[in-house]
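Undergrad: Kindly return the folded structure for what I paste below:
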Amino acid sequence: MTSSLDTLFTWIRTESPTHDVAGVNLMMDLVVAQMTDAPVAVERIRGEQGLGDALILRAGPQRDEPAILVMSHLDTVHPIGTIADDLPLRVEGDRLYGPGVYDMKGGAYFALEAFKDVARKGNAARPMIFLVTPDEEIGSPMTRPIIEDLGRRSAFALVTEPARDGGKIVTSRKGVGRFDVHVEGRPAHAGSRHQDGRNAIYEAARQILAIEALTDYARGITTTVGMVSGGTAVNTIPQHCQFPVDLRVETVADGEALTAAIMGLKAHHPDMKVTVTGDMNRPPYECSDETAKLFDHAKALAAEIGFDLVSSPRAGGGSDGNFTAAIGIPTLDGLGIDGDGAHTLNEYGLISSIAPRQRLMQRLLETLR
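TA: I've put the predicted structure just below:
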């Protein structure tokens, strides 16, 4: 475990925010090096859209049958310098602190170790594919087509996002929609020509109220406007105002209905213009009967290992598992490290969770037939 932790420390020190191509590609280099002494075929896909590279690792029996697909991302939300200033790498009891350790370098590392171990032993139940992505934290714009293509050729998908709320597994997630709203009015001097202006910020405020009113907790629908930008000077009627919208839904039908409502926003004044772009970023991940069976199988394996595997309530955040679940692939998520503080300056993973969850991943790769 000590040598494994030393390697994980190197991963955490290698800061890799999504848009830092050099940092993300250094992480990909570490994965390639990790596989050099195992019978694993490595395909490196050059990054596009200003993003880092992706990796597809293949191992296991060379049979023409659907594979077991494992997915991890190595991009994080923490900017370069976080480890030096706000979230230093440190161990406090069972807690390992550092940027990205919980979401999701800890889980990715031990899943890759399990993948490599099964490849060496030659006892995989099916062909194995491990997809390592550079862009999950921004919605996987580059790798979504790869995920869906590999998913359609797979029997199961296993996702190493962090465990939830004390080690719970994830079998369903909300769908995520992202939209950008632009309001255009008419500029004017706020003192001498106020009546000639059409205040874009005022109109945007009315639109924001309408958007926030779409939230329906009973149906699991939330709409959030978290940022607003507009205006040029305190004494000028603003011509422009922009804001993004975050949408979360539990069902495909609600995703379609809420998308139509947001895309259909209209200005209240004929001299104003409202333009909306965007769509569902990730479809809802609903717990199918086959996913429930996959969870039951994992739960039985965990019991053999010595811990109780519990399914969490529907997770609010999206993951790449949303894509595989939406195309009908039984998907188990939250297989990563236990801990807390994702996307915060108190992020940590529990060291004691690594060995049993690595063993669980190994047993899944050995038994999913």
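Undergrad: Only C-alpha atoms from now on, for both contacts and neighbour counts.
TA: Will do.
Undergrad: Now the residue most central in space within the chain: closest residue in space that isn't a chain neighbour?
TA: A centroid search over the chain (C-alpha atoms, centre = their mean) returns Ser319, at 3.6 Å, as the residue closest to the centre. Among residues not flanking Ser319 along the chain, Glu136 sits closest, at 7.1 Å (C-alpha to C-alpha, 6 or more residues apart in numbering).
Undergrad: how much distance is there from whatever helix or strand Ala261 lives in to the middle of the chain?
TA: Using DSSP states H and E, Ala261 sits within helix 252-263. Relative to its chain's centre, helix 252-263 lies at 21 Å (C-alpha atoms, centre = their mean, to the nearest Å).
Undergrad: Please apply the same query to stretch 55-69.
TA: 23 Å.
Undergrad: Next, the buried residues of the helix holding Ala261.
TA: Residues of helix 252-263 classed as buried by neighbour count (16 or more other C-alpha atoms under 10 Å): Val252, Asp254, Gly255, Leu258, Thr259, Ile262, Met263.
Undergrad: Verify the stated contact: the first one with Tyr285.
TA: This points to Val252. No. At 9.1 Å, Val252 and Tyr285 do not qualify as touching, with contact defined as C-alpha atoms under 8 Å.
Undergrad: Next, the structure of the following sequence, for comparison with the previous one:
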Amino acid sequence: MFIFMGVPGLAELLISVPQAARSVESLIGELKVLVHAESPSRDHLLLERCAGLISALGEVNLGISPQIEIDEGVPRILFDFGAHPQGRGVLILCHYDTVWEQGAWRQDLFSNDAGVIRGPGAFDMKAGILQGFRALRLLREAGQSLAGVRVLVTGDEEVGSGTSRGPIEALAKGMDAVLVLEASADGGTLKTARKGISIYRLEIQGLASHTGLDLDKGVNATVEAAHQVLAVSALADPVAGTSVTPTVLRSGTTTNTVPARALLDLDVRAWTVPELERVDAALRALLPNLPGIRLRLDGGINRPPLEPAASAGLYALSQEVAAGLAIDPPGSAAVGGASDGNFTAGIGVPTLDGLGAVGGGAHSTEEYMLVGAIAERTALLAGIVQRILQGDFER
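TA: Sure, this is the predicted structure:
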């Protein structure tokens, strides 16, 4: 249940957009440092380097030391301001890993051209981390106690949050709200619904043979893979918004050998849990087409959907805060991408996503963010946190 105790003007916002604007230049300098600290999800050494920088920047801005845990080589950073006297709480959720391998960004790592910043991970989502730090710093300097606030920055969101899901859910339990500083949707809109996602790998085991001498003795895993690609693709339901996408396919060893093994990666996305479960059951019921083929399916449902009801109350609060700041209220969007906010919404905690940088082109070399939006976004986040801590939003 959501209870709105406040109306615009009930509690005077401590932070204005002009106040936030005064910190933009230094934030851009910090962002340049973080973008140059490349942090691909599977490179633990680079993750550790970037995590060290984030920890230092967070300590400077927040005035407290972080707790750092390394799980399977992936550093996770937590800033914890302690318990709120009335038990209120807000979890601010971020990640610092990127989809970019070191050196994959074939242009200057960081550029700021007429207020448009480009760089690997600048939009998704290193700017969001720094906007979060700056919003809390401004609140702290304005006299707002941050007791009840936790900031979690993870390092494996882009690859499924294998080491982070448990800690995220544990920290979110009992919180009034989770604010996710992922990049915005188009035009700066907040993400009030996200598809759930499932990740699978189908292993196809055949039998190798010489293509010239013993062709009939082989069982071709590549041919079987072609059958399975068509079978799994047919499980999609465009009307329901459910996609089943074969992505990476690997098979074969040499050009004169019948392929003995193939691996097929699958990406499944849906708006509802029943749709994810329908596809999951169908994938587990797949049968071979060729005699002698064996199938093995690994994986499953990775993130539940972030359904609109999970964000409705916080989205309404964001509109109130925007009115108090005299800025255009952010719109809302339902998006196909998933985030760690799916986990917190899935356990019943109100969750609002897309509060980070405004821009576009995530996961592409066109990735960019707009400097002109930083101050408003920082002030908006500060205002939402303030209102939650003051009791203007209850779970």
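Undergrad: still on that earlier bit, who are the neighbours in contact with the aligned residue in the second structure for the residue nearest to the centre of the first structure?
TA: If you follow Ser319 of the first structure across to the second structure using TM-score structural alignment, you land on Ser339. Neighbouring residues of Ser339 of the second structure by C-alpha atoms under 8 Å, 6 or more residues apart in numbering: Glu157, Glu182, Arg194, Arg303.
Undergrad: Inside strands: which ones of the residues you listed?
TA: Arg194, Arg303 (DSSP state E).
Undergrad: Can you tell me which of the contacts of Ser339 of the second structure is closest to Leu138 of the second structure?
TA: Glu182 (20.2 Å; C-alpha to C-alpha).
Undergrad: distance of Val17 of the second structure from Gly148 of the second structure?
TA: Distance from Val17 of the second structure to Gly148 of the second structure, counting by C-alpha to C-alpha, to the nearest Å: 24 Å.
Undergrad: who's more crowded, the two?
TA: Per other C-alpha atoms under 10 Å, whichever of Val17 of the second structure and Gly148 has more neighbours is Gly148, with 21 against 17.
Undergrad: rewinding a little: now, which of the contacts of Ser339 of the second structure sits nearest Gly87 of the second structure?
TA: Glu182 (26.1 Å).
Undergrad: Wait, that closest one touches Gly354, no?
TA: Yes. Proximity of Glu182 of the second structure to Gly354 meets the contact threshold set by C-alpha under 8 Å, at 4.7 Å.
Undergrad: ok, the two, which is more surrounded?
TA: Of the pair Glu182 of the second structure and Gly354, Glu182 is the one with more neighbours under other C-alpha under 10 Å, namely 28 against 24.
Undergrad: residues in contact with the aligned partner of that one in the first structure?
TA: Counting by TM-score structural alignment, Glu182 of the second structure corresponds to Glu161 in the first structure. Contacts of Glu161 of the first structure were listed using C-alpha under 8 Å, 6+ apart, and they are Ser72, Asp103, Met104, Gly107, Ser319, Asp333, Gly334, Leu335, Gly336, Ile337.
Undergrad: Mind listing the shared neighbours of Val252 and Tyr285 of the first structure?
TA: With C-alpha under 8 Å, 6+ apart, Val252 of the first structure and Tyr285 have common neighbours Gly175.
Undergrad: From what I see, Gly212 of the second structure and Thr255 are in contact.
TA: No. Assessed by C-alpha under 8 Å, Gly212 of the second structure is found out of contact with Thr255, at 10.8 Å.
Undergrad: looking at the second structure, which residue lies furthest from center?
TA: Seen from the C-alpha centroid of the second structure, the residue lying at the greatest distance (C-alpha atoms, centre = their mean) is Leu213, 51.5 Å away.
Undergrad: Can you tell me what that residue aligns to in the first structure?
TA: So Leu213 of the second structure corresponds to Ser192, using TM-score structural alignment.
Undergrad: How about the secondary structure of that match?
TA: Classification of Ser192 of the first structure using DSSP: H, G, I helix; E, B strand; the rest coil returns coil.
Undergrad: Apart from its neighbours in sequence, what residue is nearest Val159 of the second structure?
TA: Closest residue in space to Val159 of the second structure, ignoring its immediate chain neighbours: Ser41 at 6.7 Å, by C-alpha to C-alpha, 6+ apart.
Undergrad: For that neighbour, give its distance to Glu367 of the second structure.
TA: Distance from Ser41 of the second structure to Glu367 of the second structure, by C-alpha to C-alpha: 18 Å.
Undergrad: higher neighbour count, the two?
TA: Remark: of Ser41 of the second structure and Glu367, Ser41 carries more neighbours, 22 against 18, as counted by other C-alpha under 10 Å.
Undergrad: In contact with the more buried one, which residues?
TA: Leu47, Asp97, Thr98, Val99, Gly155, Asp156, Glu157, Glu158, Val159.
Undergrad: re earlier: list just the nearest of the buried residues of helix 252-263 of the first structure to Leu360 of the first structure.
TA: For the buried residues of helix 252-263 of the first structure, the nearest to Leu360 of the first structure is Val252 (31.3 Å; C-alpha to C-alpha).
Undergrad: Next one: that closest one from Val176 of the first structure, what distance?
TA: From Val252 of the first structure to Val176 of the first structure the distance is 11 Å (C-alpha to C-alpha).
Undergrad: any shared contact partners between these two?
TA: Counting by C-alpha under 8 Å, 6+ apart, the common neighbours of Val252 of the first structure and Val176 are Pro283, Pro284.
Undergrad: Run a quick check on the residue nearest to Ser319 of the first structure versus Val77, I expect a contact.
TA: No. Glu136 of the first structure is beyond contact range of Val77, at 10.0 Å (criterion: C-alpha under 8 Å).
Undergrad: for the first structure, what spans make up the helices?
TA: Applying DSSP state H to the first structure gives helices spanning 2-13, 21-34, 82-85, 106-121, 144-152, 200-212, 252-263, 289-305, 321-326, 354-367.
Undergrad: winner for burial among the ones you listed?
TA: helix 321-326 (a mean of 26; mean count of other C-alpha atoms under 10 Å).
Undergrad: which outside residues touch it?
TA: 144, 147-148, 151-152, 157-159, 173, 175, 282-286, 330-333.
Undergrad: could you redo the last one with a cut-off of 7 Å?
TA: By C-alpha atoms under 7 Å, 6 or more residues apart in numbering, the residues outside helix 321-326 of the first structure that reach it are Glu148, Gly151, Ala157, Val159, Arg173, Arg282, Pro283, Pro284, Tyr285, Glu286, Thr331, Asp333.
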